[in-house]
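sequence and predicted model, in that order:
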Amino acid sequence: MNFTFNNPVNILFGSGKINLVGEECKKFGKNALIVTGANSTKKSGLLQKVQDLLAKENITSFVADNIPQNPTTDAVMLAAKLARENNCDMVIGLGGGSSLDAAKAIAFMAKHEGHVSEYILAKRTTNGTCLPVIAVPTTCGTGSEADCFAVLNDTATNDKRTLRQMITLPQVSIVDPDLMRSMPESVLRSVMFDAFCHNLEGYISRHASPVSEMFSLKGVELFAENMPKLLNDLNDKAAWDAICLASTFGGFSLQSAGCIAVHGIEHPVSGLRNVIHGKGLAAVIIPVLEQTIACCPKRFAVLSKILGGNNENDFLDQVEKIRNMLGLNDRLQDLGVLEHDLPWLAKNALEVSKTLLSNHPLSYTEQEILAMYKKAF
């Protein structure tokens, strides 16, 4: 029993908490960069609402709305330039995980020279400074509001890599379940599976601790109990609250224990073919985990029972049931992956997802990873 747990993010959780965004942001200065996607927060009116709440506190806001569903290093560099040019005192991530991850990297690069890829690849070292990050998630899946990670697609190489800097951990995260309701149901299904994976993987990780396990198991429990309720009734407020909390717990689990090979095998897929992350996870999860059960059966038995099964032997059946309930039955070829991509994916996973693979209870060769991709194809 040897671990550390450090997660000082201030979580403001609950319906209506968005109304505190101006009050919270005024603690950090007078100029804010809002990082968001191109459409959803505009169509829902949320972007304008946040700008109005900031204006009431005499905070001037600027908008970087160039963030794609898999955020890129190019988008980060452009927005960081905008933050510097406008003397921004803070960065607000407003949207899904892509906006939140991008906001962290933008806040970091607003205070650093060079290119973000140089810090991801450890070619440069941090100077220890970062603009404050305020996270306002609008999807209940990534847990990015509770961790310091910024997952980015390198525009030059298609590599999907992570900027890992504790200084990018949000100062404040406003988790308001009411903001999630504008999600299309297809997006909801995908992000819920991502949240499920974060909690599951955190529990299986080599770096799981007694503290992270509490978050992971409670997150899986909240998901298992409330995902069917939410799919049955999108007006079930209690179910919305529970799923949002499961997502945030997944972020705490990620920050402490990290994800494993499920995310490690998926990242090259969405990096190369711009696949929706949750769909990619659903496509690879069973081939990745089927060999893992034998090395830690007690943990898979615990997870299976939470999901409605009996023991480790029917864990994969429970996962398949979840995939069916969420309608996430696509194979990699259905998601745009080509057969000749598979060797590249295997090689890329071994190199780019090294940290995630090292968290996994088993070690894999390139050929074993290629076999997983073939099964998922």
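All right, it came through fine. Numbers count the residues shown, from 1 in each chain.

contacts and neighbour counts: CA atoms only from here.
Fine.

give the contact list for S44.
Contacts for S44 were tallied using Cα atoms under 8 Å, 6 or more residues apart in numbering; they are S182.

again but with V220, I slipped
Neighbours of V220 in contact, by Cα under 8 Å, 6+ apart: 196, 199-200, 246, 303, 306-307.

residues contacting A75?
A75 neighbours (Cα under 8 Å, 6+ apart): 66-67.

could you measure from it over to K104?
12 Å (Cα to Cα, to the nearest Å).

go on, C148?
Relative to K104, and taking Cα to Cα, C148 is found at 7 Å.

just I120 next, same as before
From I120 to K104 the distance is 13 Å (Cα to Cα).

now do V319
For V319 relative to K104 (Cα to Cα), the value is 32 Å.

try S61
17 Å.

tell me which of these two has more neighbours.
More crowded of S61 and K104, by other Cα atoms under 10 Å: K104, with 34 against 20.

now the more buried one: closest residue in space that isn't a chain neighbour?
Closest residue in space to K104, ignoring its immediate chain neighbours: T168 at 5.3 Å, by Cα to Cα, 6 or more residues apart in numbering.

neighbours around the one you found, how many?
Using other Cα under 10 Å: T168 sits among 24 other residues.

take this one as well and set it beside the first:
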Amino acid sequence: MTNRYYMPTKVFMGDECILENSEVFKALGKKALIVTGAQSAKRNGSEKDVKNALDSVGIQYQVFDKVMSNPTISCVYEGASAARENGADFIIAIGGGSPLDAAKAIALLAAQTIEEGNLFSGNYQDKVLPMAFVPTTAGTGSEVTQYSILTNDKAQTKTSIASDLIFPTIAFLDARYTEYLGVATTINTAIDALSHVVEGMLSVKASLISDALAAAGIQRIMACVPILLQAVRSGRERVFDLQHRQELLQASFMAGIVIAQTGTTAVHAMGYSLTYFQGIDHGRANGLLLGEYLKLVEKVRPDLAAKILNAMNFSQAEQFLELMNKLLGPKEDISRNDLEQYSKMAVQTKNIANCVVKPSEDDIRTMFIQAFRQ
């Protein structure tokens, strides 16, 4: 198989990197639409820093702060209309995975007309608004990927727009914006990043470069496990210092680069139903399933499982499963009938074909049942 590597996003990292590099906005356009959620970007100071940077270089802006968790198709069409009505010629996204994913779709839809029925087709004109991204959680890596994940009510799942067109132009990584995340969000997003690097190594598209980044990302996240466990025991986010936040944000960034090359696997295919039907946070959903998938990989491809587990300083998948149980706590009560339905949906996704170890529907059902046994 021929491997590829493509990463067009320019990344600035460090404290106050937005204000220190405000001149780069001038190359993107003259008026921005800031895409974000209702509150968090205002609380953590990221929106204020972006506005100050734009003011300092004379760029006008409007704010679209209607992005909800797990953004909908209607939300991104509304955002695209706001961009056109306000004459925006580039997009700035601030937030976790939801605003970042929504902003990519908005940038695409503001530049060209795409009917809802063709939104996920991949057949687009070579037109998109430039984008600058500011992640304020350490999990999705969306600031360096070509994916926009949207809630698709018609299909009753989450569906991806996947196109090199929607790689962000610029990303700013400042860990200060993640300092006030709660314990649950910090853990769920860290596990999301961990899922990305592990799944990257389990993908048929894995390469020497993506595996090197994945292993380094795993090691960074595992180095933070003691403080994550301490946060679970204490229930206090103040146990995380800025250095821990920086490590997690950099690991999330590396994980984003990995899946930009490899895509995701069965874990995401299964997790989407847990989020859509059960309202389980995406990162938590991945964490509930990842250990069971690693156990299957360990059985079918012990060499591949060992490669991943060695990066974690584990010798068996069961050790990783025990860690996830400690971090995630009590599991949701989901009926056997629901898990059967989710299994039938997951096996039909494109993610399954992307797996080195391709699970059957029976394998998926077993993983679901084991993951939620009480």
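Looks like it arrived, so ask away. This one's a predicted model, so the numbers in the text were calculated from it and none came from an experiment.

would you pull the TM-score for this pair?
Remark: TM-score between the superposed chains equals 0.91 [TM-score structural alignment, normalised by the length of structure 2]; 365 aligned residues with a Cα RMSD of 2.0 Å.

tell me the secondary structure of the residue of structure 2 positioned farthest from its centre, please.
Distance from the C-alpha centroid of structure 2 peaks at G58, with 32.0 Å (Cα atoms, centre = their mean). Put simply, G58 of structure 2 is coil when judged by DSSP: H, G, I helix; E, B strand; the rest coil.

contacting residues around A346 of structure 2?
A346 of structure 2 touches 266, 269-270, 273, 352, 364, counting by Cα under 8 Å, 6+ apart.

quick check: the farthest pair among the residues you listed?
Maximum pairwise distance among the contacts of A346 of structure 2 (Cα to Cα): 14.6 Å, between S273 and I352.

check the mean deviation of the host helix or strand of K48 of structure 2 from structure 1.
Using DSSP states H and E, K48 of structure 2 falls within helix 46-56. Overlaying structure 1 shows helix 46-56 of structure 2 at a mean distance of 2.1 Å from the equivalent residues (mean Cα distance after the TM-score superposition for structure 1).

packing partners for that helix?
In terms of contacts (3 or more Cα pairs under 8 Å, 6 or more residues apart in numbering; DSSP states H and E), helix 46-56 of structure 2 is packed against helix 17-20, strand 60-64.

what's in contact with it?
18-19, 22, 25, 41-42, 60-61, 94, 134, 136, 177.

ranking these by neighbours, who comes first?
I94 leads these on contacts (other Cα under 10 Å) with 29 neighbours.

can you find the partner of Q246 of structure 2 in structure 1?
Alignment note: Q246 of structure 2 maps to D241 in structure 1; criterion TM-score structural alignment.

could you do C224 of structure 2 as well?
Using TM-score structural alignment, C224 of structure 2 pairs with N226 in structure 1.

isn't its match up against I243?
Yes: in this structure, N226 of structure 1 is within contact of I243 by Cα atoms under 8 Å, at 6.5 Å.

so between those two, which is more surrounded?
Ranked by neighbour count (other Cα under 10 Å), N226 of structure 1 and I243 place I243 first, with 27 against 20.

give me the mean deviation of the helix or strand containing the more buried one from structure 2.
For I243 of structure 1, the host element (DSSP H and E) is helix 237-257. Following the fit onto structure 2, the mean deviation recorded for helix 237-257 of structure 1 is 1.2 Å by mean Cα distance after the TM-score superposition for structure 1.

how about the strands in the stretch 1-150 of structure 1?
10-13, 31-35, 60-64, 90-95, 133-137, 149-153 (DSSP state E, counting those that start in this stretch).
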